[in-house]
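J.: Dropping a prediction and its sequence here:
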Amino acid sequence: MEKTTVIRMLEQQHIPFQVLEYEVDETDLSATHAAELLGLEADRVFKTIVLEGERSGYLVCVIPGTCEVDVKKAARAAGDKAVRPLPLRELEAVTGYIRGGCSPLLMKKKFPTYIDETALIFESISVSAGRRGLQILIDPQVLVELSQGVFCDLIG
């Protein structure tokens, strides 16, 4: 397994986590497909969505893979009037990550991060480790601290 910068950072800081690896299917990069391959509950695998606010700039939403981000709730969380999903063609330039491998940790720049409150249901959730086919299982409380994020309602 190739260690990503996310995995190296977690190891260096002695943060408990587990690495999960699966075979990538380029035709289905969904979090629900990843959950199926990993044998996890679909709601426990979270995806990272980057949005752009009218005034607030870029923001990161971490939501269950089975759900869609509610842009009105995301805008409210960011204190903005409106937000829109970042076009996929801009994702790598903004975050340093590609679709299907976007981690909420260690993006090119630090962006406000919002984690859906349903993460608190689980002792650990799965998020991207920064590469397609590689996830980390991590305590949601630890994730919110590392990302300097906040828990809030982000799904419809």
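T.: Nice, thanks for sending it over. What you see is a predicted model, and the numbers here were worked out from it, not measured in a lab.
J.: only C-alpha atoms for contact and neighbour calcs from this point on.
T.: Will do.
J.: mind listing the strands for the chain?
T.: Counting by DSSP state E, residue ranges of the strands within the chain are 18-21, 46-53, 57-64, 83-85, 113-116, 125-131, 134-138, 150-152.
J.: Tabulate the ones you listed (a markdown table), appending distance to T4 and mean neighbour count.
T.: Supplementary listing: the strands of the chain in a markdown table, determined by distance: least, C-alpha to C-alpha, whole Å; neighbours: other C-alpha atoms under 10 Å:
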| stretch | distance to T4 | mean neighbour count |
| --- | --- | --- |
| strand 18-21 | 11 | 15 |
| strand 46-53 | 17 | 23 |
| strand 57-64 | 19 | 24 |
| strand 83-85 | 25 | 19 |
| strand 113-116 | 20 | 24 |
| strand 125-131 | 6 | 26 |
| strand 134-138 | 9 | 22 |
| strand 150-152 | 24 | 17 |
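J.: Got another one to weigh against that:
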Amino acid sequence: MAENKTNVMRILEQHKIPYTPHEYPHGKEAVDGVHVAELLGQDVKQVFKTLVARGKSGSIYVFVIPVAEELNLKKAAKAVGEKAMEMIHVKELLGLTGYVRGGCSPVGLKKPYPVTLHESANDIPTIIVSAGKIGYQIELAPADLIALVQAKTADLIS
């Protein structure tokens, strides 16, 4: 898989962060995260999706939650000190993050937006997030991801 290195993998290597790359069969369209976990043969509690939202202040935030869960916008707003939170429109994703839907990673974002991981990441040895491209995932220690993107953890799901 070395020939299919993504920018996210290069960033992890630059920071000497160990990771395991995973690849799953894909077309051009995003696959839902639960299906990705199945394709990878991984526990859905270990596979996380990256969501981008806008606070009432206009600031952009990145939330990383288990794929089978829904982001609770009230809890997300509270976690980052906003009065309210709304998901960005999918057509804004590439311009804001540099990533397409289904390939959005908390690593290597266009700008260093605040990142919050769901607190369950602290309870498992490794988590799997997008490697920045549809069909590619990376598995790494939650503490390494948190340190790299200066994330915090909070209760983000209903």
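T.: Right, received. Where do you want to start? Computed from a predicted structure; not experimentally measured.
J.: hang on, the earlier thing: which of the strands of structure 1 sits closest to D28 of structure 1?
T.: Of all the strands of structure 1, strand 46-53 sits nearest to D28 of structure 1, with 13.8 Å by C-alpha to C-alpha.
J.: can you put the strands of structure 1 in a markdown table and add distance to A74 of structure 1?
T.: Shown next, in a markdown table, are the strands of structure 1 (distance: least, C-alpha to C-alpha, whole Å):
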| stretch | distance to A74 of structure 1 |
| --- | --- |
| strand 18-21 | 29 |
| strand 46-53 | 9 |
| strand 57-64 | 8 |
| strand 83-85 | 7 |
| strand 113-116 | 8 |
| strand 125-131 | 19 |
| strand 134-138 | 23 |
| strand 150-152 | 9 |
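J.: now the helices for structure 2?
T.: Along structure 2, counting by DSSP state H, helices occupy 7-14, 33-40, 73-80, 93-97, 142-149.
J.: I98 of structure 1 versus E145 of structure 1, what's the distance?
T.: 24 Å (C-alpha to C-alpha, to the nearest Å).
J.: can you pull the contacts of the counterpart of E54 of structure 1 in structure 2?
T.: Counting by TM-score structural alignment, E54 of structure 1 lines up with K56 in structure 2. Taking C-alpha atoms under 8 Å, 6 or more residues apart in numbering, we find K56 of structure 2 in contact with E82, K83, A84, M85, E86.
J.: Compare these with structure 1 and list the ones that remain.
T.: Contacts from the contacts of K56 of structure 2 that recur in structure 1, judged by both residues aligned by TM-score structural alignment, their matches' C-alpha atoms under 8 Å, are E82, K83, A84, M85.
J.: Go through those and give me the one with the most neighbours.
T.: M85 (23 neighbours; other C-alpha atoms under 10 Å).
J.: Identify the residue of structure 1 aligned to that one.
T.: Residue pairing (TM-score structural alignment): M85 of structure 2 is matched to V83 of structure 1.
J.: again with G102 of structure 2
T.: Alignment note (TM-score structural alignment): G102 of structure 2 maps to G100 of structure 1.
J.: Check the contact between its match and Q135; I expect there is one.
T.: No: the pair G100 of structure 1 and Q135 fails to qualify as a contact (C-alpha atoms under 8 Å) at a distance of 10.3 Å.
J.: Overlap of the contact sets of those two?
T.: Any residue near both G100 of structure 1 and Q135 by C-alpha under 8 Å, 6+ apart counts here, and that gives S128.
J.: so what's the spatially most central residue of structure 2 closest to, chain neighbours aside?
T.: Structure 2 has T50 as the residue nearest its centroid, 2.9 Å off, counting by C-alpha atoms, centre = their mean. Leaving out its chain neighbours, the residue that sits closest to T50 of structure 2 by C-alpha to C-alpha, 6 or more residues apart in numbering is V64, at 4.5 Å.
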